[in-house]
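Enquirer: predicted structure and sequence below. I'll ask about it afterward.
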Amino acid sequence: MTRNNASTASSPAPHRHIVLLVVVLVFVLDVVMRPMMPTNETRYLGVAWEMLAGNHWLVPFKNGLPYSHKPPLLFWLINLVWWPGVSEYTARLVAPALCVLALWLTGRLADRMRPGGEFGNAAVVILGTMVPFYVFGGETNFDGILMLAMVTCATALWRIGTEPQARLLHWLGFGAALGFGVYAKGPVIFVHVLPLLVAMRWWAGPGRFSAKGLLAAFGVAIVLVALWLLPAFLTGDATYREEILWTQSAGRVVNSFAHAEPFWYYMAALPMLLFPWVAMPGFWQFRPLDSAEKFAFAWFLGPFILFSLISGKQPDYLLPAMPAAALLLANRWPAQFGRPWIVAAVLVGVMAVVLALPTGAFGESIADFLDLRLGLVVLVPLVLAVAAMMRRPGLVWLAVPAIALALNTAYVIGPAGTIMSPKGIAAILAPRDGKIGYAGANYQDDFQFAGRLRAPLTLLRDQAAIAAFVQTNPDGLIVGRMDEAARPDWTPQDIIRYRKRDIWAVWNIEDMGR
């Protein structure tokens, strides 16, 4: 714990306040320049909107039905910032603000591990300029708030393992942080926490673990969670109770019903998750680990292995473990600038692939999203970033913010900003609120918040349901994708491209038979 490589670095890390300012600026620009993205942002903003419109404060609702997939904390926080008035931008800033707080607390944890400030600065720089931090932290999602909960849990555990004073108080603080994690995204917090607990003897030494302290922590967490779960359990229906207790927790572990991927998925994604810092020569140097590195290694490797064994996988699931990766990499800060051309080459290569292939990052023809003019606008900041890194390797940390700003610019001036936005369809639907059907069975609340709809859409799973809806809503609308097997058989009023390659349509029932 006494080794402090960062303090002897020939190229000290930028001060964390500079990085925090850059992160805040990019997150704000991201929210202002980019539309709310389907399906995560549109769905979660829709659930938060239904919580407000229907006074569903204990059991969240999605399209008029109880929504058991996620706990309510993020929806509560969104409604809190809506107290002065409902705004898309304030709602979409909630999750990024929590990520910024997690970033700052990661620096504070690093300061506890190695006082002096340089190690904390390096940890903040690395975490704040990782690809997953921008891609997943800037979107309205649950992984950023879970990352915040995990940093608070890790801080409490580090204090338990290294500070002899007031250890029971630290265990109680750990319990509160654990309860916060359950409110953030449910029992998945244990996947991140258990490896640190199991490995405590390894990173903290013998005698630091306390069974009584752990029981006290679990007691605090159970009490905190019960304050919401018991009333929700009593007021929700039978389906909600089954899903909240089993399907959305243990059921995902036993057999994922979404996002199933092979066991090697995260290993293949690791270079992207650690970009650009994986290019540091020092990252690949093997050497004995001290307590701080053992702690960070257990924090990162444990969830990495456990999530690899669980069937459901997404890159953002590992976001709560990224602070641990940043702590490991920060300890190798002096060696990171030896070969900046590696990062520069990867940047140029990624953009060349995106622009050259007939299909690319958006899942279809790049020409549908990027023209020559737009391509040049996207490339300019990246070329400038590459040139700066080649002349001043210490600026390598600007690589990912440059990519984020370039992509946001692409949304503003290119067709992607319209195609990926639900507002066009929502504006057509809003005047017929309460008389709208959805041709399909898997509606993700795309238009609830964008159209400020107060009534759920009627799900029309087959032609019989469409016929019944037409009879009861002669002046209504039906929305859905053109490739749905069950869809109206008359000419649509509007045909709109929405969500990448999908072609959507709005059918006006009054046009039927014309």
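Expert: Nice, thanks for sending it over.
Enquirer: from here on, just use CA atoms for contacts and neighbour counts.
Expert: OK.
Enquirer: let's verify the nearest residue to L105 once chain neighbours are set aside: helix, strand, or coil?
Expert: In space, L105 comes closest to V151 once its chain neighbours are excluded; the distance is 6.9 Å by Cα to Cα, 6 or more residues apart in numbering. The three-state assignment at V151 reads helix, by DSSP: H, G, I helix; E, B strand; the rest coil.
Enquirer: okay, now the one to match up with it:
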Amino acid sequence: MFGSSRPLAAATAAPEPRVWWLLWGVVLAVAVWGRQLLPIDETRYAAVAWEMWRDQHWLYPTLDGGFYAQKPPLLFWLTLAVWAVVGVADWVPRAIVAIMGLATIAASARLAQRLWPHTPAVARWVPATFGLVLIWLLFAPAWYFDIPNALWCVVGVHGLLDLAARRWGRGAALLALAFVAGVFTKGPMVLLTVGAAAVWAPLWGPRWVGWQQPPLWKAAVVVALTAVLGLAVYAGWLAWASAHAGEAVWRAVLGAQAVDRLSDDADHASPFWWYAPQLLWMLWPAWAVALALLRRRGSVQGDAGTGLVWGTFALLLLVLSLAAGKRGHYLMGWVPLGAVWLAARLATADLRVAPAWGWRVLAALPALVVGAALAVWVGRPQVVQAYPWAGPALQAVGAALVVWALVMAWPARDAARWVQRLAAGGIGLVLLHVAVAHAMGPSFQLRALAEQVGEAMRAGHPVAWTDGRFHGVLSFYGRLPRTPELLAPEQAAQWLARHPDGWVLVRSKPAPDERPPHCVPYRSGWLCIVRAGT
């Protein structure tokens, strides 16, 4: 569906990097500063950081007064360090993630230059190709641990290239940095991603232009020792934390971050094939662009970069598929490699011919289908009744997807402009983080209630929570001095009898036209303050 291939013509079609960096910077800044933290994940992580700050124990994370084993401490430490300079603020952790995401794009552009040194246009395409990966766009400005982990994965691959070029000192230093920082960011995920790239090194390495025939045994020893170093430093921290916490926290960490994900009863347990259909949305519309380029003869098929990227993907996907617990963002460490490979395809293809309508429709169809489905689904009475916040939020998502689909389907003068249009639309889609958060309204914005509860606690009122685990949902915005007492719902009356000045927080799901007193919208129901005599 494309014309004849003339790879050299791609250089003139390469985008201007400064424009893309400006676009990424502006969009991420708006997404970071334009909304509050959302429950339950972001408010939980904020509660962890707040408890560390409030209680002045920076050594290990805690949640609701107990050791928090689910996530390593690096992002919390970075948050506390910035808070020490600018004060406690909710934008700080999201800004840290956004900056680390930009650093990942920059490190990936440098990786592209090293893998394809004779094709300068590759690095120019990298900032744009990140805008073609939906899962990256979803996580780019959010307080999660996967994009920072992706940065350490790219650093680790740089270290592997240094070993292949016999730069032993720098290679070992980069691998040590990647493994230590990565383990302290996302547990063993960096070991899996960089390790998968290292396993395939004997196959892709000799085809790389920088290959200096290093002794493979020596390179393997360096990789193994730096991986052991990362685990050893983490184990040392766990021992130190256990000594201060007065309990063997390493058992909880080993289970939460590794072992428990392997068993059939793990959280998010899914069948072996689960990732296959998930990849369709995770890597969209990048896969549609890649398919559109299949008939364009480029210079990246079968080279070292292709072997590194897809060998790593295959082995990592196999390992993650064998584990019972599965989440789409576990593959985030590989996403920069995929973006680099797509940039190489774009840089070596003739992009002067416009894409045929078939490719444009293929790229746009998922957005059109999902947008239309949301429009139908959100209007159903049972949906409005169960999720009163969902209407405006999903309408915003559906409208954005339809607009992006029209951008994809609209004819373009040439393929270069079409791809850049898709990428710019994708980066703009990051602003949905702000639009959806505001569209969901007060159901997911708990600052006012949290501040009210915090003031009550500081005034001496005992406070209890009856909706299962607290998850620190009000801790950060309320600057709570302590965790509410946890009660079963049936214990609330007796507790209030013993604490006549106490407050009980109760989750309620009344009819949508009924608003109980002293209640605020919370997710799909109400969160109510019950006091003695009410």
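Expert: Looks like it arrived, so ask away. Source: prediction; values computed, not measured.
Enquirer: any idea what the TM-score comes out to?
Expert: Once superposed, chain against chain, the TM-score is 0.86 (TM-score structural alignment, normalised by the length of the first structure); 495 aligned residues with a Cα RMSD of 3.2 Å.
Enquirer: the residue nearest to L105 of the first structure pairs with which position in the second structure?
Expert: In the superposition onto the second structure, V151 of the first structure corresponds to V154 when matched by TM-score structural alignment.
Enquirer: quick check: its match touching I105?
Expert: No: counting by Cα atoms under 8 Å, V154 of the second structure stays clear of I105, with 9.3 Å between them.
Enquirer: the more surrounded of these two?
Expert: V154 (30 against 25; other Cα atoms under 10 Å).
Enquirer: how far away is that one from V504 of the second structure?
Expert: Going from V154 of the second structure to V504 of the second structure by Cα to Cα, to the nearest Å gives 48 Å.
Enquirer: spatially central residue in the second structure, please.
Expert: Centroid check for the second structure by Cα atoms, centre = their mean gives F139 as the closest residue, at 3.7 Å.
Enquirer: circling back to that earlier point, overlap in contacts of V154 and I105 of the second structure?
Expert: P336 (Cα atoms under 8 Å, 6 or more residues apart in numbering).
Enquirer: next up, the contacts around the residue nearest to L105 of the first structure.
Expert: A102, L105, T106, P320, P323.
Enquirer: rerun that using 10 Å as the cut-off
Expert: 101-106, 108-109, 145, 157, 177, 181, 320-324 (Cα atoms under 10 Å, 6 or more residues apart in numbering).
Enquirer: picking that back up, need the nearest residue in space to the residue nearest to the centre of the second structure, chain neighbours excluded.
Expert: Nearest non-adjacent residue to F139 of the second structure (Cα to Cα, 6+ apart): I147, at 7.1 Å.
Enquirer: who's in contact with the one you found?
Expert: 97-104, 136, 139-141, 153, 185-186, 329, 332-333, 335-336.
Enquirer: tell me what the helix ranked longest in the second structure is packed against?
Expert: Longest helix in the second structure, counting residues (DSSP state H): helix 216-245. In this structure, helix 216-245 of the second structure packs against strand 66-67, helix 146-164, helix 168-186, helix 189-199, helix 201-204, helix 249-257, with contacts taken as 3 or more Cα pairs under 10 Å, 6 or more residues apart in numbering; DSSP states H and E.
Enquirer: figure out which of those is closest to M408 of the second structure.
Expert: Nearest to M408 of the second structure, of all these, is helix 146-164, at 26.1 Å by Cα to Cα.
Enquirer: just the buried residues of the closest one, please?
Expert: 146-164 (16 or more other Cα atoms under 10 Å).
Enquirer: try stretch 38-55 of the first structure
Expert: 38, 40-52.
Enquirer: wait, M389 of the first structure touches L347, no?
Expert: No: in this structure M389 of the first structure lies outside contact range of L347 using Cα atoms under 10 Å: 11.1 Å.
Enquirer: so for those two, which residues contact both of them?
Expert: In contact with both M389 of the first structure and L347: W341, V383, A399, using Cα under 10 Å, 6+ apart.
Enquirer: okay, now the residue mapped onto the last one from the second structure: neighbour count?
Expert: In this case it means A399 of the first structure. Counting by TM-score structural alignment, A399 of the first structure lines up with G425 in the second structure. Residues lying near G425 of the second structure (other Cα under 10 Å) number 20.
Enquirer: contacting residues around the nearest residue to G425 of the second structure once chain neighbours are set aside?
Expert: Nearest residue to G425 of the second structure in three dimensions, chain neighbours excluded: W404, at 6.1 Å (Cα to Cα, 6+ apart). By Cα under 10 Å, 6+ apart, the contact list for W404 of the second structure reads 363-364, 367-368, 398, 410, 421-422, 424-426, 428-429.
Enquirer: now, which of those lie within helices?
Expert: When the contacts of W404 of the second structure are checked against helices (DSSP H), the matches are A363, A364, A367, L368, G398, R421, L422, A424, G425, G426, G428, L429.
Enquirer: how about those, which pair is most distant?
Expert: G398 and R421 (19.2 Å).
Enquirer: which residues touch the equivalent of V126 of the second structure over in the first structure?
Expert: Counting by TM-score structural alignment, V126 of the second structure lines up with A123 in the first structure. A123 of the first structure sits next to 6, 13, 16, 103-104, 106-111, 117, 323-331, 333 when contact means Cα under 10 Å, 6+ apart.
Enquirer: element containing A123 of the first structure?
Expert: According to DSSP states H and E, A123 of the first structure maps onto helix 118-128.
Enquirer: can you check A435 of the second structure too?
Expert: Using DSSP H and E, A435 of the second structure falls in helix 432-439.
Enquirer: for that helix, which helices and strands make contact with it?
Expert: helix 17-33, helix 134-139, helix 390-409.
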